[in-house]
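**Q** no FASTA, just this:
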């Protein structure tokens, strides 16, 4: 009887321990995602407003960047990469893989689809609008190409093979954020790029939040998010690029041996941890050079370099100019060659 009681008590203790581990894992995953989302950089390549009447079809080619589609109103269907048709409805958000064509169709009384030609594409106030003049649109969509990345070498959606599809509600106000981004492009005021990037980042974060509650979790499709142990180490690199990381310390953070960590990290990212870390450090240094007047030595130290000369060599390799020249170029309003 005593042995049985001990066994039952042991089982209850194991259950409590397993439960504690599970809760800790969930908290850790949330912390990792918070770090990743905080450091995620958005670059808006283009935004398009699509106004498709009944009985029309729009065909779009490819671009080497992920795309976002959000249906403001109306119903139709979309085929991505010559795949099966998916129904379009208001507040449906789709992230399309890079280099993937798509077609949108809207049914009508004739049953025959006329192709919207390039003659119907109009550039207006910095925004491309696709539609038929004097025709009432049935489907209104905001589409855009963008890059979402960590540093220069890791893109969140670059390896996406299938579209991400999530249904939102009007109360989520995704349409308002995208409309505001369109308005920013039209206004062409100071800080336009930062504002449009911030608005689109809010949409991406809303998508991540929705995915965490959805039965169709799209996060499992991304290699940098599927291996929780590697994600933990990468999130630490992203959150603290200037820290004294080593392969051994990162392996310890992941709870792996050095060899297992190196193999799994390289398989996911296609590069070694130290190469990815260097890219993250260079991006932090570039931002600090742009937004502060800190001496080069301080920027180097914050990026994890004890030697100014080694930092300058690494920065020159990444951006093809010395840090001081980069700062001056950005001060003069010249483009950032490294992004």
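**A** Nice, thanks for sending it over. Predicted, not measured: the structure shown is a model, and the values here were computed from it. Numbers count the residues shown, from 1 in each chain.
**Q** Please make it C-alpha for all contacts and neighbour counts, starting now.
**A** OK.
**Q** Would you mark the buried spots in the helix or strand where residue 266 lies?
**A** According to DSSP states H and E, residue 266 maps onto helix 258-269. Buried residues in helix 258-269, defined by neighbour count with 16 or more other CA atoms under 10 Å: 261-262, 264-265, 268.
**Q** mind listing the helices for this protein?
**A** In the chain, the helices defined using DSSP state H lie at 2-39, 174-187, 192-213, 223-226, 228-239, 247-254, 258-269, 273-291, 296-302, 308-319, 323-331.
**Q** tell me the most buried of those?
**A** helix 228-239 (a mean of 22; mean count of other CA atoms under 10 Å).
**Q** Wait, residue 100 touches residue 61, no?
**A** Yes. With contacts counted by CA atoms under 8 Å, residue 100 reaches residue 61, the gap being 7.3 Å.
**Q** So between the two, which is more surrounded?
**A** When residue 100 and residue 61 are compared for neighbours, residue 100 comes out ahead with 20 against 10, by other CA atoms under 10 Å.
**Q** who touches that one in this structure?
**A** The contact partners of residue 100, taken as CA atoms under 8 Å, 6 or more residues apart in numbering, are 61-63, 80-81.
**Q** Buried only: go through those for me.
**A** When neighbours are counted using 16+ other CA under 10 Å, the contacts of residue 100 contain these buried positions: 80-81.
**Q** For the contacts of residue 100, name the two members farthest from one another.
**A** 63 and 80 (13.2 Å; CA to CA).
**Q** where's the residue nearest in space to the middle of the chain relative to residue 239, distance?
**A** Computing the C-alpha centroid of the chain and ranking residues by CA atoms, centre = their mean puts residue 148 first, at 3.4 Å. For residue 148, the distance to residue 239 (CA to CA, to the nearest Å) stands at 16 Å.
**Q** and if you look at residue 143?
**A** Look at residue 143 and residue 239: by CA to CA, they are 31 Å apart.
**Q** this is the other structure I want to compare:
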């Protein structure tokens, strides 16, 4: 099967869910901290100039028409550079009746960003967003497909009609699909896992990990789920995902732990157990090495 056929098959089975949108408006030179969301976050810049800043990676420049998908549990902030007026009201662009967040700074110039929380799934598995490690960005003015979808999305949000929720989901899926295929065509290693999903055997093992990362998986059990020998499974998984199966599972467990720490108030020891760690101390060491802070510090940051 050709690469584009593999990608078509996978992208055709994507599913997306969006929580209510909000408008973030920044007046003058200022920063709006958005914290981290247990799911992914989609941002669309309606007006203004600035950047999206992260704790541990380079910032992304923002300008009108920029669409950015931020992975789950990534702390980020909107930063308005100020300057010229955008021509949009501070907090109610285009008459949108949405939840509003406002930050004020010195000087003039507004930046207005439409934001939503997303979950991305595949074949009835909604942990797929855990595979996204780096933000995806697209200037919709360079893509007729994305530009039309965003314009239609704005119309749906501004003029409520029957089937509005369903239409918004379809239009968002168009936007995210376009972002993914642009990165696939650019051979971005951050999204190469998409083609690997087309391997039926590997998918069975991957789905077992996504559905229940805390289960007592082993190389033997995952190979059995894939219908392969241990050596064959390890070789094919390494080639497809760029990492060994058990190392991948460890990353997935820590990503899921970050979501649970953000969403729940259960004891850290219990969360460690839920994601497959036998002891809190082992979990704390692994989480700290991965995230740069202890589970407790990470959770405390969710409350600030």
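**A** Received it, and whenever you're ready, just let me know what you need. Remember, predicted model here, so these are calculated numbers, not experimental data.
**Q** Next, the TM-score between them, please.
**A** With the length set by TM-score structural alignment, normalised by the length of structure 2, the two chains reach a TM-score of 0.56; 215 aligned residues with a CA RMSD of 3.9 Å.
**Q** about what we covered before: now check structure 2 for the residue matching the residue nearest to the centre of structure 1.
**A** The criterion is TM-score structural alignment: under it, residue 148 of structure 1 has residue 120 as its aligned partner in structure 2.
**Q** now do residue 67 of structure 1
**A** In the superposition onto structure 2, residue 67 of structure 1 corresponds to residue 41 when matched by TM-score structural alignment.
**Q** What range does stretch 200-214 of structure 1 cover in structure 2?
**A** Residues 172-186 of structure 2 are matched to stretch 200-214 of structure 1 when aligned by TM-score structural alignment.
**Q** got the contact list for that stretch?
**A** Where contact means CA under 8 Å, 6+ apart, the residues beyond stretch 172-186 of structure 2 that reach it are 11, 14-16, 136-138, 145-146, 149-150, 153, 191-192.
**Q** Which residue in structure 1 aligns with residue 15 of structure 2?
**A** Under the alignment (TM-score structural alignment), residue 15 of structure 2 pairs with residue 41 in structure 1.
**Q** My understanding was that its match contacts residue 146; is that so?
**A** No. In terms of CA under 8 Å, residue 41 of structure 1 does not count as a neighbour of residue 146; the distance is 10.3 Å.
**Q** how much space between the residue nearest to residue 225 of structure 2 when sequence neighbours are not counted and residue 197 of structure 2?
**A** Of all residues beyond its chain neighbours, the one nearest residue 225 of structure 2 is residue 205 (5.5 Å), with distances taken as CA to CA, 6 or more residues apart in numbering. In this view, residue 205 of structure 2 and residue 197 of structure 2 are 10 Å apart by CA to CA.
**Q** what touches both of the two?
**A** Common neighbours of residue 205 of structure 2 and residue 197 (CA under 8 Å, 6+ apart) do not exist.
**Q** Translate residue 287 of structure 2 into the numbering of structure 1.
**A** For residue 287 of structure 2, no residue is aligned by TM-score structural alignment.
**Q** let me redo that: residue 99 of structure 2
**A** Matched by TM-score structural alignment, residue 99 of structure 2 corresponds to residue 128 in structure 1.
**Q** tell me the contacts of the closest residue to that match other than its chain neighbours?
**A** Across the structure, with CA to CA, 6+ apart as the measure, the residue nearest residue 128 of structure 1 apart from its sequence neighbours is residue 48 (4.9 Å). Neighbour list for residue 48 of structure 1: 127-130, 142-144 [criterion: CA under 8 Å, 6+ apart].
**Q** Put together TSV for those, with neighbour count and distance to residue 16 of structure 1 on each row.
**A** Below are these laid out as TSV (neighbours: other CA atoms under 10 Å; distance: CA to CA, whole Å):
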residue	neighbour count	distance to residue 16 of structure 1
127	17	57
128	17	57
129	18	58
130	22	58
142	20	49
143	21	48
144	22	48
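**Q** which of these does structure 2 keep?
**A** Of those, the contacts whose aligned counterparts also meet in structure 2 (both residues aligned by TM-score structural alignment, their matches' CA atoms under 8 Å) are 127-130, 142-144.
**Q** ok so, going back, distance of the residue nearest to residue 128 of structure 1 from residue 31 of structure 1?
**A** As for residue 48 of structure 1, its distance to residue 31 of structure 1 is 34 Å (criterion: CA to CA).
**Q** And residue 237 of structure 1, by the same measure?
**A** The spacing between residue 237 of structure 1 and residue 31 of structure 1, counted by CA to CA, is 13 Å.
**Q** With residue 159 of structure 1 instead?
**A** Summarising the geometry, the distance separating residue 159 of structure 1 from residue 31 of structure 1, computed by CA to CA, is 23 Å.
**Q** Over to residue 315 of structure 1?
**A** 30 Å.
**Q** tell me the contacts of the residue nearest to residue 138 of structure 2 when sequence neighbours are not counted?
**A** Of all residues beyond its chain neighbours, the one nearest residue 138 of structure 2 is residue 67 (5.2 Å), with distances taken as CA to CA, 6+ apart. Shown here is residue 67 of structure 2, whose contacts under the criterion CA under 8 Å, 6+ apart are 42-45, 137-140.
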